[in-house]
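Asks: Sharing a model that was predicted from the sequence below.
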Amino acid sequence: MSGSFTQVGEQAWQWLEAAAHYSETDDPAREGVTRRCATPEHHALLEALRDWMEALGMTVRLDNGANLIGRHASPHPEARTLLLGSHQDTVPHGGKYDGIMGVLLPLALVKYLKDNAITLPFHLDVVAFSDEEGTRFSSTLLGSKVLAGTFDAAMLETTDDEGISLGQALEAFGCRPERIAEDAYRPEEVIAFLETHIEQGPQLEREALPVGVVSAITGIERHRLTVLGRAGHAGTVPMAMRQDALVGAAEVIRLVDTLCRETEDLVGVVGKIENAPNGVNVIPQTTTLSIELRSPKDEIRRRAREQLMAQIEDSLTRRGLTFDAQLTYEQAAVACSAWLKGELEDSVRESGITPRVLFSGAGHDGLAMQSLCDIGMLFLRCAGGVSHHPDEAIQPEDLTAAVQVLVTTCRNLARREAAA
């Protein structure tokens, strides 16, 4: 064979190192990678990706949502398509692998197929989604919504910190946002969507496994809760007569933490707090905090919400406090397709790795793509579970293992497609 798994794994590593320098930061190792949608850094990365794709014999196009799509064509023009990919954008000062690794690993897959003259009865479309994180326009899952046909044109009116709208930014990027609806794939032409991504958690590393198979993408809900008390002089109001909103908020934080620790498949956090009047000698009158709950099972998350709100009401009432709670965001959990999950497990096993199934506690492009087709995910371990941080790290040999799993999956899907 003219190309080995090790060789294409090493190529993926080199591509990842090169991609990290298309960033608003100067030193990815120290400052992380900052790459936002429809910026010069995004454009420069896509030019590099285009070069790499075309060198592999792929046809490349930019759609009107700023997604770059490279096709490794099947010898059968009327064949269906397997979509692979992930997002190119990052959080501010993020890591080198979150998102972009899921673009470059499929390119390594294509390189292996090309080097070894392996043909498939379906097309491979590798997608660099324009915007999953929503860092610039709060346009979460922009790219994948375009392909899935669920993009809301109202998103084009959202603006960045400089007042530039998403629509204006896409036009400047060379897109025609008024034609985004034309870029959606048709369900009948797609086999499935498969994403590779770093785990963003510690489980695979703890179990010494290079890859794992994802069962579901978590459901998420966020609340804005304001505890209402009464301000007063901190030196003159007796402790027993106080209505201290911050003390009540502290009790809310404890309740959230305790509930999540005691409930299987539930995680949560209070990540933001605003206190008023916020004086050193004033009893807090209002404290506003965010509450986030996540679970791969929506019934667990919703039941936890009901339990938590009842506990909060009971606790704050006993302290003479009231509260106002608003649900500000809710995204249902999405299960990965059972048949594709099974195919990935078989491919992991055939690659000499013990299959490990785990759920994703973070959101991914599959949340949008499931409206179009069946979805599957393959996780790669990351050091310490660190993500969204310059210290994000993977092992080069895990890229090799992942490419082997992807090649095996494609071979198995080829047999499945031929039998359909």
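Replies: Arrived safely. As the structure is a computational prediction, the values presented were derived from the model and not from experiment. Numbers count the residues shown, from 1 in each chain.
Asks: CA only for contacts and neighbour counts going forward, please
Replies: Noted.
Asks: what secondary structure does residue 225 sit in?
Replies: Using DSSP: H, G, I helix; E, B strand; the rest coil, the structure places residue 225 in strand.
Asks: ok, which stretches of the stretch 51-200 of the chain are helices?
Replies: Assigned by DSSP state H, counting those that start in this stretch, the stretch 51-200 of the chain shows helices spanning 101-115, 142-148, 166-172.
Asks: which residues sit against the second one?
Replies: Contact with helix 142-148 is made by 65-67, 87, 129-132, 134, 151, 180-181, 183-185, 365-366, 368-372, as judged by C-alpha atoms under 8 Å, 6 or more residues apart in numbering.
Asks: also this one, for the comparison:
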Amino acid sequence: MIHDAASVMQACDRLAAISARSDGIERVYLSDEHARCHALVAPWFEAAGLMTWQDAAGNLCGRMEGASDGLPAVMLGSHLDTVPCAGRYDGILGVMIALAVVERFKAARHTLPFALEVVGFGDEEGVRFGSTLLGSQAIAGGWNARWWGLEDAEGITLTEAFTSFGLVPERIAEAARRPDALVAYLEAHIEQGPYLEAQARPLGVVTAIAGARRFDVECAGHAGHAGTTPMTMRQDALCAASEAVLAIENAARKHGCVATVGKLDTVAGAVNVVPGLVRFSVDIRAQDDALRDQAWAEITAAFESIGAARRVAFSNRETHCAAAVGCAPELQSAIARGIRSVTGEKEPLRLVSGAGHDAMAMANLTDVGMLFLRCAGGISHHPDESVLEEDVALAIDAMVATVSALAETHKVQIETATV
């Protein structure tokens, strides 16, 4: 039973053992590890008193009815998949905190003017098929038919993976929820940054999630012999790409964005060959989509300038685009109220999330709100992820208080509407 901070931490430890690798945690969408995760976690949902099911997209879902059956729900949750060599808290902690919140209301026999639902999304990270937020996009009604042709590293299509997992691709629309079926979506998550720790604060309110764009870039020059090709005649793709990487950094700083080249490969490279073809990735994010797009326009202009000067050709393909998402003011206020009630802070710290979350997809369906917990060193997507048990306890209490605050507001809205 997941009912307090200690049991939440223990649950995260148990889930860390479900991994495709022996040297770290890796649990990707529609894998054997995904199935083993559900086999472990589903009984925890049921122990919390939730009617439990796996939906048509492979998300694990549970529901506790409110004052009467069939009421719209406040959904709590996060994701159960991981990046390669992951930590044990990113995503997973939010699902376990949600279960602890439900247990608290069940134990108090509290009657709510809405149902409570918990969801463990199947694919937030996008590791296997390269397109993120597949689980939450399905629930939000944003599934794109072109995703069915996506392939993993072994050449297995998403359609084939669905079938192997026991899902029916033709039934994917059944995962989608109606907007009137939800009151709000709330997500607790480790901060993935250093700001809470730097200010010695355990919890914070998320105001927005930065919009992100990702690109695969190719720089084509001309390969040549390293010993016989004069420097003045070279069309070195790697030198051009290196200059482009610095241009990306400079544009991000100028426009107040963050931009990262996380992968760079010299194609068919060798120690004695002038590089003729280089491929690299670009990830660019900002709270303001317009600033992000201005930075990208400047970057592409730099590609053209570098290409002309070095006689190479740049091309790019966009692989991901997500607009910035604002958290609903009402939910920000409710979360801030919850934090104040457990920490005594006069005004909780408000933060923009530079990382993407399932809340971005859910915002197309309902109002979203997020609570951040501090993590040691702001480290995430790494085995060194670390949170304090006492912070988890505060997060559970704050989320309980947040749901209670929403219940008060929702009850008043219902009463007002029926007068």
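Replies: Received the coordinates, thanks. The shown structure was predicted, so the numbers you read here are calculated from the model rather than taken from an experiment.
Asks: What does the superposition give as a TM-score?
Replies: The TM-score (TM-score structural alignment, normalised by the length of the second structure) is 0.90; 411 aligned residues with a C-alpha RMSD of 2.4 Å.
Asks: quick one on the thing from earlier: so which of the helices of the stretch 51-200 of the first structure is the most packed in?
Replies: Of all these, helix 142-148 has the most neighbours on average by mean count of other C-alpha atoms under 10 Å, namely a mean of 27.
Asks: Nearest to the spatial middle of the second structure, which residue is it?
Replies: Taking C-alpha atoms, centre = their mean, the centroid of the second structure lies closest to residue 357, which sits 2.9 Å from it.
Asks: residues in contact with the counterpart of that residue in the first structure?
Replies: In the first structure, the residue paired with residue 357 of the second structure is residue 364, using TM-score structural alignment. With contact taken as C-alpha under 8 Å, 6+ apart, residue 364 of the first structure is in contact with 132, 141, 217.
Asks: Out of the helices of the stretch 51-200 of the first structure, flag the one nearest residue 414 of the first structure.
Replies: Residue 414 of the first structure lies closest, by C-alpha to C-alpha, to one member of these: helix 101-115, at 12.9 Å.
Asks: distance of residue 411 of the second structure from residue 31 of the second structure?
Replies: Going from residue 411 of the second structure to residue 31 of the second structure by C-alpha to C-alpha, to the nearest Å gives 42 Å.
Asks: Can you give me the neighbour number for residue 227 of the second structure?
Replies: For residue 227 of the second structure, the neighbour count with other C-alpha atoms under 10 Å is 10.
Asks: which non-adjacent residue is nearest it?
Replies: residue 272 (7.2 Å; C-alpha to C-alpha, 6 or more residues apart in numbering).
Asks: how far away is the alignment partner in the first structure of that neighbour from residue 274 of the first structure?
Replies: Structural alignment places residue 272 of the second structure opposite residue 281 in the first structure (criterion: TM-score structural alignment). Residue 281 of the first structure sits 17 Å away from residue 274 of the first structure, going by C-alpha to C-alpha.
Asks: any chance you could map the strands in the stretch 151-300 of the first structure?
Replies: Under the criterion DSSP state E, counting those that start in this stretch, the stretch 151-300 of the first structure contains strands at 190-198, 211-217, 219-228, 267-269, 273-276, 286-295.
Asks: Dump those to CSV, plus distance to residue 255 of the first structure and mean neighbour count.
Replies: Output for the strands of the stretch 151-300 of the first structure, formatted as CSV (distance: least, C-alpha to C-alpha, whole Å; neighbours: other C-alpha atoms under 10 Å):
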stretch, distance to residue 255 of the first structure, mean neighbour count
strand 190-198, 31, 24
strand 211-217, 25, 26
strand 219-228, 13, 22
strand 267-269, 11, 19
strand 273-276, 15, 15
strand 286-295, 11, 23
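Asks: mind giving me a markdown table with the ones you listed and columns for distance to residue 235 of the first structure?
Replies: Output for the strands of the stretch 151-300 of the first structure, formatted as a markdown table (distance: least, C-alpha to C-alpha, whole Å):
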| stretch | distance to residue 235 of the first structure |
| --- | --- |
| strand 190-198 | 52 |
| strand 211-217 | 50 |
| strand 219-228 | 20 |
| strand 267-269 | 33 |
| strand 273-276 | 17 |
| strand 286-295 | 19 |
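Asks: out of those strands, which comes closest to residue 328 of the first structure?
Replies: Taking C-alpha to C-alpha, strand 219-228 is the member of those nearest to residue 328 of the first structure, at 5.3 Å.
Asks: Show me what that closest one is packed against.
Replies: For strand 219-228 of the first structure, the packing partners by 3 or more C-alpha pairs under 8 Å, 6 or more residues apart in numbering; DSSP states H and E come out as helix 245-262, strand 286-295, strand 322-331.
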